[in-house]
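Participant: here is my input, please return the structure:
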Amino acid sequence: MSQTDMQEQLPITILADSRFSSSLKPLLTQLEMWINFQALKADWFGDEACILSFEFTLVRTIEEQVQDFKSENWVVKSGYAYSYDCKSLKTTAFIAVADLLESGVGIEQGIKQRLLDVANSVGAEHGLLGLSL
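Facilitator: Purely as a prediction, here's the structure:
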């Protein structure tokens, strides 16, 4: 099985905006494996009729995406924004990284926290166990 096939089967994917360097790819893969493992440990994939999927995209700032948020039902918080479609069980989310770089917070830790914040907000609607660092 190629890595591409394996990634397509994961319910939680993490991409980066096209303006980011391709050198981020190993970090994106690591984060994707990490969050899918957290969800697996918390039994998020136990009920095949209710498997949530997430498509995260790392962006420099949330403000750059603002025009998208007015057209749909978006939840916008400090550092991230997401839209959850209850029919398809799919969440589309943007995670900002510029403010993490500026604040001196460990960027990987900061991204993980934002991924969890979004996932747990949606997961709570389905009574799923919260994911943690």
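Participant: could you use CA atoms for every contact and neighbour count after this?
Facilitator: Noted.
Participant: tell me which residue lies nearest the centroid of this protein.
Facilitator: The centre of the chain sits closest to F56, judged by CA atoms, centre = their mean, with a distance of 3.6 Å.
Participant: please pull up the helix or strand immediately following the helix or strand that contains that one.
Facilitator: Secondary structure assignment for F56, by DSSP states H and E: strand 53-59. The helix or strand immediately downstream of strand 53-59 is helix 66-71, counting by DSSP H and E.
Participant: so which elements touch that following helix?
Facilitator: The contact analysis (3 or more CA pairs under 8 Å, 6 or more residues apart in numbering; DSSP states H and E) places helix 66-71 against no helix or strand.
Participant: go through that helix and flag the buried ones.
Facilitator: By 16 or more other CA atoms under 10 Å, the buried positions in helix 66-71 come out as F69.
Participant: could you also give me the structure for this second sequence? I'd like to compare it with the first:
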Amino acid sequence: MQQFPMTISAAGNFSDSLKPLLAELEMWLNFQALKADWYSNEAHVLQFNFSLVRSLTDAMAQQTRETDSSSWVVAGGYAYLFEPKNLHTKAYIAVEDLLKSGTGIEREIKTRLLAVANAVAAEHDLLRLSL
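Facilitator: Prediction:
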């Protein structure tokens, strides 16, 4: 089975009950990119690995030990690192603040996924994805 260019997983401290939601979000995001013709040039397909994390603080602390954290873009509820040599983006989507608010969690996760994808896509003249 071929893997999607955009994958979504959850940090180890999340319940396995999230797997159906992660699969749904992954299919939705890849479908949005397909509709926007992001995959037409097979030599230039952006790859994204999203990971839902409780907080960016914990995720970024781990990254500081592994990579140069100054290369990361950190914004409202997400952080990402784009690697131009292989068109790969590693991203964290924080959910702790969303869980506390308790409303519209799925929509807000989608908004953060799109914010990362669109920020990287803008550098490659690709159409913006939307909800």
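Participant: overlay them and tell me the TM-score.
Facilitator: The TM-score (TM-score structural alignment, normalised by the length of structure 2) is 0.93; 127 aligned residues with a CA RMSD of 1.1 Å.
Participant: in structure 2, what residue corresponds to the residue nearest to the centre of structure 1?
Facilitator: Under the alignment (TM-score structural alignment), F56 of structure 1 pairs with F50 of structure 2.
Participant: isn't that match up against A91?
Facilitator: Yes. Taking CA atoms under 8 Å as the definition, F50 of structure 2 is a contact partner of A91 at 4.7 Å.
Participant: mind checking what G110 of structure 1 lines up with in structure 2?
Facilitator: So, by TM-score structural alignment, G110 of structure 1 is matched to E108.
Participant: state the helix or strand in which its match lies.
Facilitator: Using DSSP H and E, E108 of structure 2 sits within helix 105-122.
Participant: pull the contacting residues for the match of G110 of structure 1.
Facilitator: Counting by CA atoms under 8 Å, 6 or more residues apart in numbering, E108 of structure 2 makes contact with L98.
Participant: quick one: terminal-to-terminal distance for stretch 60-73 of structure 2?
Facilitator: Distance between the boundary residues of stretch 60-73 of structure 2 (CA to CA, to the nearest Å) amounts to 11 Å.
Participant: I12 of structure 1 maps to what in structure 2?
Facilitator: Aligned counterpart of I12 of structure 1 in structure 2: M6 (TM-score structural alignment).
Participant: my guess is that match contacts S51, does it?
Facilitator: No. Look at M6 of structure 2 against S51 with CA under 8 Å: they stay out of range, at 10.8 Å.
Participant: mean per-residue distance, the strand holding F56 of structure 1 versus structure 2.
Facilitator: Its aligned residues in structure 2 lie a mean 0.2 Å from strand 53-59 of structure 1 after superposition (mean CA distance after the TM-score superposition for structure 1).
Participant: and for that strand, what's in contact with it?
Facilitator: With contact meaning CA under 8 Å, 6+ apart, strand 53-59 of structure 1 is reached by 11-17, 89-98, 115, 119.
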